[in-house]
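**Q** Structure for this input, please:
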Amino acid sequence: MDYKDAFEEGKKMNQLIEPEERVNVAIEILAMVQQSYEQFSIKILQFYKRYHSSVPYLLKQVNNENKIYFDMYFIMGFLQHHEACGKEHCYGTKL
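**A** Okay, here's the model as predicted:
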């Protein structure tokens, strides 16, 4: 698995979520990091079905050994824009 793809997938997911939902989604994603692979598999599929029409092929490459790295890069991609931004469109209020 190329972890750059997980980073890019996190950035893409960010664009699919309404600004007022982003903080809650970030917390939900962070909680997935501590879950077992089995719990993670169920949660991430539910997560994608809620926000995305299809599950990307990249997720089929996630396994017990690389899950923690996928999680870290996905979260960094999801949050990356906001660290540099701080504008109203990110979280509904200017940071």
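
**Q** switch to C-alpha atoms for all contacts and neighbour counts from now on
**A** Noted.

**Q** Tell me the first helix or strand C-terminal of the particular helix or strand that has residue 42 in it.
**A** Residue 42 belongs to helix 37-51 when assigned by DSSP states H and E. Next in sequence after helix 37-51, counting helices and strands by DSSP H and E, comes helix 57-60.

**Q** Now do that next one: distance to the chain's middle.
**A** Remark: helix 57-60 is offset 13 Å from the chain centroid, using C-alpha atoms, centre = their mean, to the nearest Å.

**Q** run this one through as well so I can compare:
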Amino acid sequence: MAAPVTHYKTAGHLACGRHGDNLVATRELKRVKCRNCRNTEAFKEARRNERNAARRAARQAKANAAQATDWRSSWRQRLTDLPGRQRLPRCFPGQPYV
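**A** Sure thing, here's the model as predicted:
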């Protein structure tokens, strides 16, 4: 017996328009095998949204990693927080006392 075709389910209906109680349906885009479902606008939009969300998450992770390795700003903040008149070396802007 052949494996059943998996359809894309959106808003309680199958994207390809089929009806039946014994049809296999999922919202996981990678498991959908029905060619008609994969060619619908609803499926394409869901795939586009998933891909864009993954790209945004990757960009955010990259930005967070860049902030984590920004030692200069954390060192600057540490020196700024120290009490006393001469907190920052001369190469830092915004130094009130020399």
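
**Q** Need the TM-score from the superposition.
**A** The pair, once superposed, lands on a TM-score of 0.29 when counted by TM-score structural alignment, normalised by the length of structure 1; 41 aligned residues with a C-alpha RMSD of 3.7 Å.

**Q** related to what we said a few turns ago, for the helix holding residue 42 of structure 1, enumerate the helices and strands it packs against.
**A** helix 22-33 (3 or more C-alpha pairs under 8 Å, 6 or more residues apart in numbering; DSSP states H and E).

**Q** now the helix it packs on against helix 37-51, angle please.
**A** With axes from the mean of the first three to the mean of the last three C-alpha atoms, to 10 degrees applied, the angle from helix 22-33 of structure 1 to helix 37-51 works out at 160 degrees.

**Q** mind listing what's buried in helix 22-33 of structure 1?
**A** For helix 22-33 of structure 1, the neighbour count (16 or more other C-alpha atoms under 10 Å) marks 22, 25, 29, 32, 33 as buried.

**Q** Also stretch 55-73 of structure 2?
**A** Buried residues in stretch 55-73 of structure 2, defined by neighbour count with 16+ other C-alpha under 10 Å: none.

**Q** got the buried residues for the longest strand anywhere in structure 2?
**A** Secondary structure of structure 2 per DSSP state E: the longest strand is strand 6-10. Of all the residues in strand 6-10 of structure 2, those buried under the rule 16+ other C-alpha under 10 Å are 6, 7, 8, 9.

**Q** and what of stretch 42-53 of structure 1?
**A** By 16+ other C-alpha under 10 Å, the buried positions in stretch 42-53 of structure 1 come out as 43, 44.

**Q** That's all I had, so thanks and see you.
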